[in-house]
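**Q** have a look at this fold, sequence not included:
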């Protein structure tokens, strides 16, 4: 739950953090942990909106030494989001203990 709290606190200024569920019953904020081989991974996601634009802010954490994180945060981002070509790693995301990826809707990058 702590990662979800960090994700929702990371929403850029001016963007809303809707809670609850979509019309089809999907949660607008969610978190999930899973055993992944010899380690674990944890994913948190929150919907964001501004005017008529919507998107999702995501963060994923893996056990240190996980083969997915050893290849870098942009490869990790490609495992749960189709924006691999837009990925830019910052020095803080290159720490060997964890890799994170957050996305802001393409409409906000205009």
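**A** Here it is on my side, so go on. Remember, it's a predicted structure, so these values are computed and weren't measured experimentally.
**Q** going by C-alpha atoms from here, please, whenever you check contacts or count neighbours.
**A** OK.
**Q** give the next helix or strand downstream of the lengthiest strand in the chain.
**A** Determined from DSSP state E, the single longest strand within the chain is strand 39-50. Downstream of strand 39-50, the first helix or strand assigned by DSSP states H and E is strand 53-62.
**Q** what is that next one packed up against?
**A** If you count contacts as 3 or more CA pairs under 8 Å, 6 or more residues apart in numbering; DSSP states H and E, strand 53-62 packs onto helix 2-9, strand 39-50.
**Q** could you tell me the angle between it and strand 39-50?
**A** Relative orientation of strand 53-62 versus strand 39-50 (axes from the mean of the first three to the mean of the last three CA atoms, to 10 degrees): 160 degrees.
**Q** take this one as well and set it beside the first:
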């Protein structure tokens, strides 16, 4: 099993998701905990530089940006409702900034 560790703000973003989207995200997070290496598109997608996104489908599309870390840890860095085809660079920048914050806290 992997441990999913939420950045404080990502946790708040998760809590704020609409109920239907949150239920979909919970299902995907359970799959991540079981073994993220077994997840494939459309559930997850590599974004480069060891950053991945977990993807809900349907009318409201949410994304969770995450990275693997040593010791079977997954850091969930950013969760947002996606409104465009590609993941906006600003969302990637937020994820990288939060990863640095989490590294500094450890």
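**A** Everything's here; your move. Everything quoted here is computed from the prediction, not taken from an experiment.
**Q** quick check: TM-score for this pair?
**A** The TM-score (TM-score structural alignment, normalised by the length of structure 2) is 0.33; 64 aligned residues with a CA RMSD of 4.7 Å.
**Q** mind checking how far residue 54 of structure 2 is from residue 105 of structure 2?
**A** According to CA to CA, to the nearest Å, residue 54 of structure 2 and residue 105 of structure 2 sit 24 Å apart.
**Q** hmm, I typed the wrong one, I wanted residue 32 of structure 2.
**A** Where residue 105 of structure 2 is concerned, residue 32 of structure 2 sits at a distance of 23 Å (CA to CA).
**Q** the more surrounded of those two?
**A** When residue 32 of structure 2 and residue 105 are compared for neighbours, residue 32 comes out ahead with 21 against 7, by other CA atoms under 10 Å.
**Q** helix/strand/coil for that one?
**A** helix (DSSP: H, G, I helix; E, B strand; the rest coil).
**Q** which other helices and strands contact the longest strand of structure 1?
**A** Contacts defined by 3+ CA pairs under 8 Å, 6+ apart place strand 39-50 of structure 1 against helix 2-9, strand 29-36, strand 53-62.
**Q** now, of those, which is deepest in the fold?
**A** Across these, averaging neighbours per residue (mean count of other CA atoms under 10 Å) puts strand 53-62 on top, at a mean of 19.
**Q** angle of that strand against strand 29-36?
**A** 30 degrees.
**Q** which one of the helices and strands packed on strand 39-50 of structure 1 lies closest to residue 79 of structure 1?
**A** Evaluated over these, closeness to residue 79 of structure 1 peaks at strand 53-62, with 10.2 Å, by CA to CA.
**Q** which of the residues in the next helix or strand after that closest one are buried?
**A** Next along the chain after strand 53-62 of structure 1, taking DSSP H and E as the criterion, comes helix 67-70. By 16 or more other CA atoms under 10 Å, the buried positions in helix 67-70 of structure 1 come out as 68, 69, 70.
**Q** looking at the residues you listed, spot the one nearest residue 8 of structure 1.
**A** Using CA to CA, the buried residues of helix 67-70 of structure 1 come closest to residue 8 of structure 1 at residue 69, 23.1 Å.
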